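Engineer: After the sequence you'll find the predicted model.
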Amino acid sequence: MKITDLLKKDFIIEELVSTGKQEVLEELSRSFQKGNVKFNLDAMIKVLLEREKLGSTGIGDHIAIPHGKLNGLDDLIVAFGRSSRGIDFDAMDGKPVNLFFLLMAPEHSTGQHLKALAKISRMLKDHHFRKSLMETKSKDELYQIIADKDDQT
């Protein structure tokens, strides 16, 4: 599975303007509207907030991987967002989150959904990858860093 098959450049936000958990989920979800993805924005945000109630998807090391399954979605989709200042996301380690990968899946795609989550998690274990994502400037560079890591993982 290739993350870059699910992530379009239009789904990358170089600097999130959001300051809170719900705002981040909304901002990342709205990025999908730039890519001809047909979905209900309110329903997506509701699914993500419900998932967060089960336990934060802020996994530590300044990373969050919010995810959910949405009825009516045709394919898996991934968005990426970065916050240089960090956002309180109730992460497991209590630290603010800088790097967000949002994964949305069709309601009945358990296997693919889990494979994509696992792949993103493996990619983010690499400190140099995370550092590169924080230091690069443009959307094109961010996409290329993710693509290069995707090829190696």
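Structural biologist: Received the coordinates, thanks.
Engineer: For the rest of this, base every contact and every neighbour count on C-alpha atoms.
Structural biologist: OK.
Engineer: list the contacts for residue 30?
Structural biologist: residue 41 (Cα atoms under 8 Å, 6 or more residues apart in numbering).
Engineer: helix, strand or coil for it?
Structural biologist: Local secondary structure at residue 30 is given as helix here, using DSSP: H, G, I helix; E, B strand; the rest coil.
Engineer: Next one: it from residue 140, what distance?
Structural biologist: Between residue 30 and residue 140 the distance, using Cα to Cα, to the nearest Å, works out to 19 Å.
Engineer: try this one next to it:
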Amino acid sequence: MGITDLFSSSNVLLDVSANTKRALLEFMSTEAASRLGRPDQEILDALLAREQIGSTALGKGVALPHAELDGDGLPIVLLARLGRGIDFDSRDDEPVDIVFLVLWPSSGGKGLLTAMSEICRTLRDPQSLRRIRSAETPEAVIDLVRQLAAARDGAIPATIPPPDDT
């Protein structure tokens, strides 16, 4: 199961307003809880516990907060694009404005790592980030992520040149 299987336009939140990392995690916990039918405090606690280990900011304005949740429920991926970047304790000190939230059931094996890896590979190219930042609708974001994932997997020719790994 790839991220595109877990990702729909209803899981894309554009122009989110949050002033702090905690406020954003609280907002996203509430959003995820309403979709999963779980208490938002349970989700927030799991995310904050993960952030205690170290920031989930990836750099280039992107963060990937994630957690495993007890049980065998459904996984979920949410994307929030903030109207204004916030401090997320990123190593590159850039404010974060694109946030992928990944929540995975503990019974889901290594699915969490696979999903996070897929997101990282999909967002590797700076052009991808620019296109997500300029997308006007949740549907446009979904289409873009699907195109990027398909290009990454070789299903369609890449419309964005891959990064030079030499």
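Structural biologist: On my side now, so go ahead. Keep in mind it's a predicted model, so treat the numbers as computed, not measured.
Engineer: now the host helix or strand of residue 11 of the first structure: how far from the chain's centre is it?
Structural biologist: Taking DSSP states H and E as the definition, residue 11 of the first structure sits inside strand 7-13. For strand 7-13 of the first structure, the separation from the chain centroid amounts to 10 Å (computed by Cα atoms, centre = their mean, to the nearest Å).
Engineer: Quick one: average offset of that strand versus the second structure, please.
Structural biologist: Strand 7-13 of the first structure: mean distance to aligned residues in the second structure after superposition is 1.5 Å, counting by mean Cα distance after the TM-score superposition for the first structure.
Engineer: Name the surrounding residues that touch that strand.
Structural biologist: The contact list for strand 7-13 of the first structure (Cα under 8 Å, 6+ apart) reads 28, 31-32, 34-35, 77-82, 139-140, 142-143.
Engineer: dump the residue contacts of the residue nearest the centre of the second structure.
Structural biologist: Among the residues of the second structure, residue 100 comes closest to the average C-alpha position under Cα atoms, centre = their mean, at 1.1 Å. If a contact means Cα under 8 Å, 6+ apart, then residue 100 of the second structure has 62-65, 77-80 as its contacts.
Engineer: Looking at the residues you listed, which is nearest residue 130 of the second structure?
Structural biologist: The shortest distance between residue 130 of the second structure and any of the contacts of residue 100 of the second structure, using Cα to Cα, involves residue 62 and amounts to 11.5 Å.
Engineer: To which residue of the first structure is the closest one aligned?
Structural biologist: When the structures are aligned by TM-score structural alignment, the residue of the first structure matched to residue 62 of the second structure is residue 63.
Engineer: Report how many residues lie close to that match.
Structural biologist: Residues near residue 63 of the first structure, counting by other Cα atoms under 10 Å, number 25.
Engineer: One more: residue 39 of the second structure?
Structural biologist: Applying other Cα under 10 Å, we find 13 residues neighbouring residue 39 of the second structure.
Engineer: Contacts for the helix or strand harbouring residue 127 of the second structure next, please.
Structural biologist: Element membership of residue 127 of the second structure, judged by DSSP H and E, is helix 126-134. By Cα under 8 Å, 6+ apart, the surrounding residues in contact with helix 126-134 of the second structure are 81, 98, 122-123, 141, 144, 148, 160.
Engineer: ranges for the helices of the second structure?
Structural biologist: 3-6, 21-36, 40-53, 111-122, 126-134, 138-152 (DSSP state H).
Engineer: Just put the ones you listed in JSON lines and tack on distance to residue 69 of the second structure.
Structural biologist: What follows is the helices of the second structure, written out as JSON lines (distance: least, Cα to Cα, whole Å):
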{"stretch": "helix 3-6", "distance to residue 69 of the second structure": "16"}
{"stretch": "helix 21-36", "distance to residue 69 of the second structure": "11"}
{"stretch": "helix 40-53", "distance to residue 69 of the second structure": "7"}
{"stretch": "helix 111-122", "distance to residue 69 of the second structure": "10"}
{"stretch": "helix 126-134", "distance to residue 69 of the second structure": "28"}
{"stretch": "helix 138-152", "distance to residue 69 of the second structure": "25"}
